[in-house]
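S.K.: sequence and predicted structure are below.
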Amino acid sequence: MGPNWLEVILRSIITLIVLFFLTKMLGRKQISQLSLFEYIIGIVVGGIAAEISTGVGQNFLNGMYSLLIWALIPVLLTYLSLKSKKVRDFLDGAPVVVIKDGKIQEDSLTKEKHTVDDLASLLRKKNAFNIADVEFAVLEPSGELNVLLKKEKQPITPKDIQLQVAPEKEPKTVISEGMILDEALGFTGYNRSWLKAELEKLNVALDNVFLGQVDAYGKLTVDIYDDKIQLPKSQERTLLLATLKKCQADLELFTLATKSKSASEMYQNNAQRLEK
């Protein structure tokens, strides 16, 4: 005779607790992108559901009780995690530093059941092929490794070379499935006449446009239904840059050619402004 409903509930709760601590002992290496309870629930719910569906269980109703408990407990624990950081750290774990100041933290690595080869593999996924290039690395509760490269190994940014760049804004979707979105088009500062003129430059009919977006520089980019059609690439910004460089070169030439000191300073100042 199968266990009564109260015994089923107690068995489910005890099993959940035991599996949780066993999974904790296994470390984050086994979890990948799943949280501890997602990892456990995925295995157990599948096993219970299989037993119920195949009729192996002695009592269908007891199986449903058990399935319900396994489904409700994670919901309750998620709610408690949102309310308490201590509960969240206990259930999901806290981030663990495995590289600090360029040095591997062997104790932390061993605690998380990771070898040096495992660490090297995770670093390669972050395009860090040389451990000596890493300043700081932290193993997240999900099992993912986040890496901070040493300053001299980080890519150069405009700020590093004191280059001022225009703020980047999100593109506006102005065409969707062949329909013009007037409200979004209004935010760009352009109108339908401009949009139709840009489509004519691309030699694309409005009905054939699946998606059309305008970026912060006023460039229209479209995705069309017929992927076999090759759209011409816009050269406007390239031509503009070439024109500015030519103007700068002309001003520098004028600086050398004039005999007037004031004119020479004017040409030089404007050449520097164009360079910026």
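M.R.: Thanks, I have it.
S.K.: going forward, measure contacts and count neighbours with C-alpha atoms only.
M.R.: Fine.
S.K.: how about the contacts made by the residue most central in space within the chain?
M.R.: The centroid of the chain falls nearest to residue 146 when counting by CA atoms, centre = their mean (12.4 Å). Going by CA atoms under 8 Å, 6 or more residues apart in numbering, residue 146 touches 126, 137, 138, 139, 140.
S.K.: in addition, the following structure is provided for comparison:
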Amino acid sequence: MEEYFLIIIRTLFLYFLIIFIFRIMGKREIGELSILDLVVFIMIAEMAVMAIEQPKDPIIHTLLPMGVIVTIQIVFAWISLRSKPFRELLDGTPSVIIHKGKIDDKVMKKQRYNYDDLLLQLREKDIFNLADVEFAILEPSGKLSVLKKDDEEEASQSLTLPLILDGEVQTTHLDMIGKTAFWLRKELRDRGFKNIQEISFCSFQNGQFYVDEKNH
């Protein structure tokens, strides 16, 4: 009886502890989890199960590794906010699978992404003909973002595409709206932004620029 009571107490304690841990790790949809988040979630879940199944084992044997993992995740998240290369190393980068109606086989092979995967995700978006696709971007989360040919002009006016992230020009997004890096630099200089590296975020929508400079 005492063992059952201990199992119940541990279960409740770990339940609320894991909720607290996930809260401090930040808000993100399940489908948007990075590899790092997924590994942390799996390891914490496994530790919690072992702690419940072994009630005689000291709870510190579970809390200590949990604390180490959460600390690592928080430190990595902090570094990711300040380093784009480190963020790309952990989370990956979007891959353009279809560019201006042409499928990039090299990118597909690099991502171990086959035509069955592509056709399946297109069907999930009610697209049954590859010829209808102007751009298809495989996101780090595994989701496929699609821009149809008949929606290209409308989408270029309605979608917010970052042209600069953390001081780096996003050439893929410039290609999607039919602009060049030279055009972007000129437009920004005309608006008083001479150093692109000092810009944390820049987008172009409905003929208007939104520019956010880095805080110092």
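M.R.: Cool, got the structure. Given the structure is predicted, the values throughout are model-derived calculations rather than measurements.
S.K.: mind checking the TM-score on these two?
M.R.: TM-score for the superposed chains, counting by TM-score structural alignment, normalised by the length of the second structure: 0.52, backed by 126 aligned residues with a CA RMSD of 2.4 Å.
S.K.: tell me which of the contacts of residue 146 of the first structure are still there in the second structure?
M.R.: Compared against the second structure with both residues aligned by TM-score structural alignment, their matches' CA atoms under 8 Å, those retain 137, 138, 139, 140.
S.K.: and which of these is nearest residue 84 of the first structure?
M.R.: residue 140 (18.8 Å; CA to CA).
S.K.: residues touching the nearest residue to that closest one once chain neighbours are set aside, list them.
M.R.: Spatial nearest neighbour of residue 140 of the first structure, excluding adjacent residues (CA to CA, 6 or more residues apart in numbering): residue 95 at 4.6 Å. Residues near residue 95 of the first structure by CA under 8 Å, 6+ apart: 138, 139, 140, 141.
S.K.: tell me which of those persist in the second structure.
M.R.: The contacts of residue 95 of the first structure retained in the second structure, by both residues aligned by TM-score structural alignment, their matches' CA under 8 Å: 138, 139, 140, 141.
S.K.: tell me the one of those nearest residue 36 of the first structure?
M.R.: residue 141 (8.8 Å).
S.K.: okay if I get the kept ones among the contacts of residue 95 of the first structure as CSV plus distance to residue 21 of the first structure, neighbour count and secondary structure?
M.R.: Listed next are these as CSV, based on distance: CA to CA, whole Å; neighbours: other CA atoms under 10 Å; DSSP: H, G, I helix; E, B strand; the rest coil:
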residue, distance to residue 21 of the first structure, neighbour count, secondary structure
138, 23, 17, strand
139, 19, 22, strand
140, 18, 17, coil
141, 15, 22, coil
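S.K.: reformat those residues as TSV; add distance to residue 122 of the first structure.
M.R.: Formatted as TSV, these follow (distance: CA to CA, whole Å):
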residue	distance to residue 122 of the first structure
138	11
139	10
140	12
141	14
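S.K.: distance of residue 265 of the first structure from residue 251 of the first structure?
M.R.: Distance, residue 265 of the first structure to residue 251 of the first structure, by CA to CA, to the nearest Å: 10 Å.
S.K.: how about stretch 78-98 of the first structure: buried residues?
M.R.: Under the neighbour-count criterion of 16 or more other CA atoms under 10 Å, stretch 78-98 of the first structure has 81, 87, 88, 91, 92, 93, 96, 97, 98 buried.
S.K.: what residues are up against the closest residue in space to the fourth one that isn't next to it in sequence?
M.R.: Once its chain neighbours are removed from consideration, residue 91 of the first structure has its nearest residue in residue 36; the separation is 7.2 Å (CA to CA, 6+ apart). The neighbourhood of residue 36 of the first structure, defined by CA under 8 Å, 6+ apart, consists of 20, 23, 24, 91, 92.
S.K.: what's the neighbour count on the counterpart of residue 39 of the first structure in the second structure?
M.R.: Using TM-score structural alignment, the partner of residue 39 of the first structure in the second structure is residue 38. If you count neighbours by other CA atoms under 10 Å, residue 38 of the second structure ends up with 12.
S.K.: and residue 38 of the second structure, how far from residue 31 of the second structure?
M.R.: 10 Å.
S.K.: got it, and residue 4 of the second structure?
M.R.: To residue 31 of the second structure, residue 4 of the second structure is 36 Å away according to CA to CA.
S.K.: sorry, back to before: so which of the contacts of residue 95 of the first structure is the closest to residue 62 of the first structure?
M.R.: Proximity of those to residue 62 of the first structure (CA to CA) peaks at residue 141, which lies at 34.2 Å.
S.K.: OK, contacts around that closest one?
M.R.: Applying CA under 8 Å, 6+ apart, the residues near residue 141 of the first structure are 28, 35, 92, 93, 94, 95.
S.K.: counting only strands, which of the residues you listed make the cut?
M.R.: Secondary structure from DSSP state E places none of the contacts of residue 141 of the first structure in strands.
S.K.: for those, which two are the farthest from each other?
M.R.: 35 and 95 (12.8 Å).
S.K.: equivalent range in the second structure for the one helix or strand residue 211 of the first structure maps to?
M.R.: Using DSSP states H and E, residue 211 of the first structure sits in strand 209-214. Alignment of strand 209-214 of the first structure against the second structure: no match, by TM-score structural alignment.
S.K.: buried ones in whichever helix or strand comes after that strand, by neighbour count?
M.R.: Using DSSP H and E, the next helix or strand after strand 209-214 of the first structure towards the C-terminus is strand 220-224. Residues of strand 220-224 of the first structure classed as buried by neighbour count (16+ other CA under 10 Å): 220, 221, 222, 223, 224.
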